[in-house]
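Turn this into a structure:
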Amino acid sequence: MSKKIAILGGGESGIGTAILAKKNGYEIFLSDKGKIKEKYKEVLRNIEIDWEDQQHTEARIFDADVVMKSPGIPDTAPMIVQLKKEGIPVISEIEFASWFSEVPVIGITGSNGKTTVTSLVQHLLQQGGVNSGMGGNIGNSYAKLVAEETHDWHVLEISSFQLDGIVKFRPHIAVLTNITPDHLDRYDYNLENYIASKFRIVENQTENDFFIYDADDKIITGWLEKNPVRSKKLPFSLEITIENGAYIKDENIVVTINNTKFTMPTSELALQGKHNAKNAMAAATVSQLLRIRKQTIRESMSNFQGVEHRLEKVLKINNVLYINDSKATNVNATYYALESMESETVWILGGVDKGNVYDDLLPLVNEKVKAIVCLGVDNNKIKASFGNIVENIVETTSMSEAVQMAYRLAEKGDNVLLSPACASFDLFENYEDRGRQFKEAVRNL
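All right, here's what the predicted structure looks like:
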């Protein structure tokens, strides 16, 4: 008798789960309360499984042996609460995929930097001749990777929402870039819940696994003092000397693992800025664990192209540089962006507030920002936070309007920075859509 799986959500993770479940003989029903994109419907028709959108047929969902829910559905949704009450397991796509794969996983999570570190690790492995596949929260879903490709390693970007639904999922190498308040709307506005969620990445690790983390992050080190982890710890730091792990000495990155040392001048890194030095240390530590040649690591870290929508230089117009940092969906990410600005900046921000506190940005805004262009449905909090230090705050309701307004406010030598510090769901599909609209609007100036 085949097992029954109900899949809630017809996006990347839902479709990946359907492909993998089909391959493993499950009876599948996929249901999405919203509209499923045409490209995904095409896949569902091709693999011939039952699906529906714009509704949930509860009888069929509650008939399942296991339910995979998309990361976008909160645990507090009435149907999820009811499923759990009835004893039907509700898991995430990364948990489901892990049941069918023996390939070791490098799992990367954190409030910021995880996409950059994931992309950099994959770049390093590929340059080093390692057969690795990248996915998770970036590119293809983990389930699709497992179903359709053959690799020796999987490099996964993993969000806290994906970690919320794990049971046995265990990365051989776990990376935690940092923890700052984010997505608190999903965690009862309780930071402790969010921290616990991020640390689930190490909960199934054993003494044979590795945990790479930021030793300068007080939230991380505070949690580790109270909660021992079984895996081998390899911290990285800008502030202290690390015996086993990575640190900066005389403007060189130094990575030491079991008395093997790797060094590289920070000036040679393709991505500059303090936060990128940390991203580089995390990725170099992974590469050292996989014994990639030191020369290859150096070359790869100096020729890495960076990530789309993350401090991406778009164009210079009338000597004004337009920078797309649409991926900055929280305050901490925007902090890094503003910190790296070397000229007067017209800052475009706003969107769906996830419980943002803007206090940390005030000194940087005071020093670097000459005007603010709000891009969101409700901008009251932004105006209240920065009204005293930025004279010029304007409101707009579309990307093209925001870019035109920034164009008027910027003068020769200035930057125009899109770094929203908010989620994008009020005016855009997602941060990629927001970033692409920004680039298009800039090119149309």
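
Every contact and neighbour count from this point should use C-alpha atoms.
Noted.

Might you report the residue contacts of residue 345?
368, 369, 370, 371, 410, 414, 415, 416, 417 (CA atoms under 8 Å, 6 or more residues apart in numbering).

Tell me where the stretch 51-200 of the chain has helices.
Secondary structure of the stretch 51-200 of the chain by DSSP state H, counting those that start in this stretch: the helices cover 58-61, 78-85, 93-98, 114-127, 142-148, 160-164, 191-198.

Count the residues that sit near residue 262.
Residues lying near residue 262 (other CA atoms under 10 Å) number 20.

Quick check: which element contains the closest residue to it other than its chain neighbours?
What sits nearest to residue 262 in space, not counting adjacent residues and going by CA to CA, 6 or more residues apart in numbering, is residue 255, at 5.1 Å. Residue 255 is part of strand 252-257 when elements are defined by DSSP states H and E.

Give me the distance from the next helix or strand after that strand to the chain's centre.
On the C-terminal side of strand 252-257, the closest following helix or strand by DSSP H and E is strand 260-265. In this view, strand 260-265 has its centroid 27 Å away from the chain centroid, taken as CA atoms, centre = their mean, to the nearest Å.

Tell me where the stretch 301-445 of the chain has helices.
So, for the stretch 301-445 of the chain - with DSSP H, counting those that start in this stretch - the helices run 331-339, 362-368, 380-386, 399-409, 431-443.

And this one, please, so the two structures can be compared:
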Amino acid sequence: MEKQRIVVLGAGESGVGAAMLAQKQGFEVFVSDLGAIATQYKERLEELNIAFEEKQHTAELILNATEVVKSPGIPETAPMIKALKEKGISVISEIEFAKRYTKAKTICITGSNGKTTTSLLTYHILKNAGLNVALAGNIGNSFAALVATADFDYYVLEISSFMLDDMYAFRADISILLNITPDHLDRYDYKLSNYAASKLRITQNQQSDDVFIYCADDDETLKAMKSVKINSKIVAFSIRKEIENGAYLEGNNLHININLKEELTMSITELALQGKHNVYNSMAAGIVAKILDIKNSVIRESMSDFKNVEHRLEHVGKISGVEYINDSKATNVNSTWYALESVNPGVILIMGGVDKGNDYSMLKDLVREKVRAIVCLGKDNKRIHEAFEDDVEVIVNTFSANEAVQVAYHLANKGNTVLLSPACASFDLFKNYEDRGNQFKMAVKEL
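Below you'll find the model as predicted:
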């Protein structure tokens, strides 16, 4: 019998991981990337003798595949994907492919905002409880590479809507949908309902002993749930109302009740992650821990000593009574809304960069309420000026992280917060959002 042929499109972390797993499972493997392949991934493919091409897609080497694993970044409308679909060749995501070869339990986390933080926190609690757990997906390691090279009992997977679009038989043991706000709508015909439907694919194939965890305060989630049949147990979290089976807030106290197990109660002042949106993230992670029967003492300790991801509401330091926060990972308006929502009034907001057709109107109320001045950091700041000229007294243009920090330092008074939360991509002045965040931190240290 002829060897089945797996073609992997895209040679980033997920693509190379899929290729490693396909090779381990005895498939003939070929990797194709329309762009240049990063040195580290090229070296890994060469070490493993996996055939690949870069800067092109050769049709005759791809259209003879038994199955294709595609990178989440490649849209359905790409000519090669259309050609594969016309030939009836199955196109799946790396996550779908990897799940076939592991019996490990999967905890899958999606949402427009907060999924990285919630994934990291969930992983932190499970690891502290002594579980044999790995973190993968949209963050850090490729799920497929870990399945190929290691043996874990649990995987915490951060999952984007693009990954969900190419998942068909995949089944999450525990799935979490944190929230739905407009993002990546260019991939969904500019319809929020299409994007929401994509997010709810996290529940597909779940059975009665699986669990789906959602936010009872998120209107878009509630709306989208009406059009999907969910077969798993459903657990909610809310900061507005009491939840019998799930998590809720009463005053400053967080309560988690799951199936009449011993209730977990802790004050939100003890949480390592502060701000309303982080109460939601902590609730979601805490519910997972309770479902897995982790001791309350471990959950409490883990939720209070957790360190958040770099460049995401990261505290850089306090100078002359002014707090400096690096939120360079906020590359869309929603993320900046979350950042502003989590800090006290008296903000010098550093924002700007490459604008992806941003609608700044959702920020106006928070800017009016909390922001004293805006320091623009980008080559073209016209749209920020237009959006906020009636809401703040001072809007200044700067063209480097150093200049932005110097200007913010002179504008800030004791008790204020200088917040870098750009709401835009970074590649006009920086390599990426990490480079932008690192330059901001260096500039703060030099004050």
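
one step back: show me what the strand holding residue 255 of structure 1 is packed against.
Strand 252-257 of structure 1 sits against strand 245-249, strand 260-265, helix 274-289, with contacts defined as 3 or more CA pairs under 8 Å, 6 or more residues apart in numbering; DSSP states H and E.

got CSV for those, with distance to residue 348 of structure 1 too?
Shown next, in CSV, are those (distance: least, CA to CA, whole Å):
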stretch, distance to residue 348 of structure 1
strand 245-249, 33
strand 260-265, 34
helix 274-289, 21
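
if you compare the ones you listed, which one is most tucked away?
strand 245-249 (a mean of 24; mean count of other CA atoms under 10 Å).

and that strand, how far from structure 2 on average?
Superposed on structure 2, strand 245-249 of structure 1 shows a mean distance of 1.1 Å to its aligned residues (mean CA distance after the TM-score superposition for structure 1).

relative to helix 274-289, how tilted is that strand?
When axes from the mean of the first three to the mean of the last three CA atoms, to 10 degrees is applied, the directions of strand 245-249 of structure 1 and helix 274-289 differ by 130 degrees.

Residues in contact with strand 245-249 of structure 1: which ones?
212, 233-241, 253-257, 281-282, 285.

Was I right to think the residue nearest to residue 262 of structure 1 contacts residue 283?
No. Checked against CA atoms under 8 Å, the pair residue 255 of structure 1 and residue 283 is beyond contact range at 10.4 Å.

so who does the counterpart of residue 311 of structure 2 in structure 1 touch?
Matched across to structure 1, residue 311 of structure 2 falls on residue 309, judged by TM-score structural alignment. Residue 309 of structure 1 makes contact with 324, 325, 326, 327, 431, 432, 435, according to CA under 8 Å, 6+ apart.

Which one of the residues you listed sits in the busiest neighbourhood?
residue 326 (32 neighbours).

What is the equivalent residue in structure 2 for that one?
Aligned partner of residue 326 of structure 1 by TM-score structural alignment: residue 328.

For residue 101 of structure 2, see how far away its match is.
36 Å (CA to CA, to the nearest Å).

Of the helices and strands packed on strand 252-257 of structure 1, give the one that comes closest to residue 21 of structure 1.
helix 274-289 (31.0 Å; CA to CA).

quick one: the closest one to structure 2 mean distance?
Mean for helix 274-289 of structure 1 is 0.7 Å (mean CA distance after the TM-score superposition for structure 1).

List the contacts of the closest residue to residue 145 of structure 2 other than its chain neighbours.
Residue nearest to residue 145 of structure 2 in three dimensions, not counting chain neighbours: residue 17, with 4.1 Å by CA to CA, 6+ apart. Applying CA under 8 Å, 6+ apart to residue 17 of structure 2 gives the contacts 94, 142, 143, 144, 145, 146, 148.

If anything else comes up later, I'll come back, but that's it for now.
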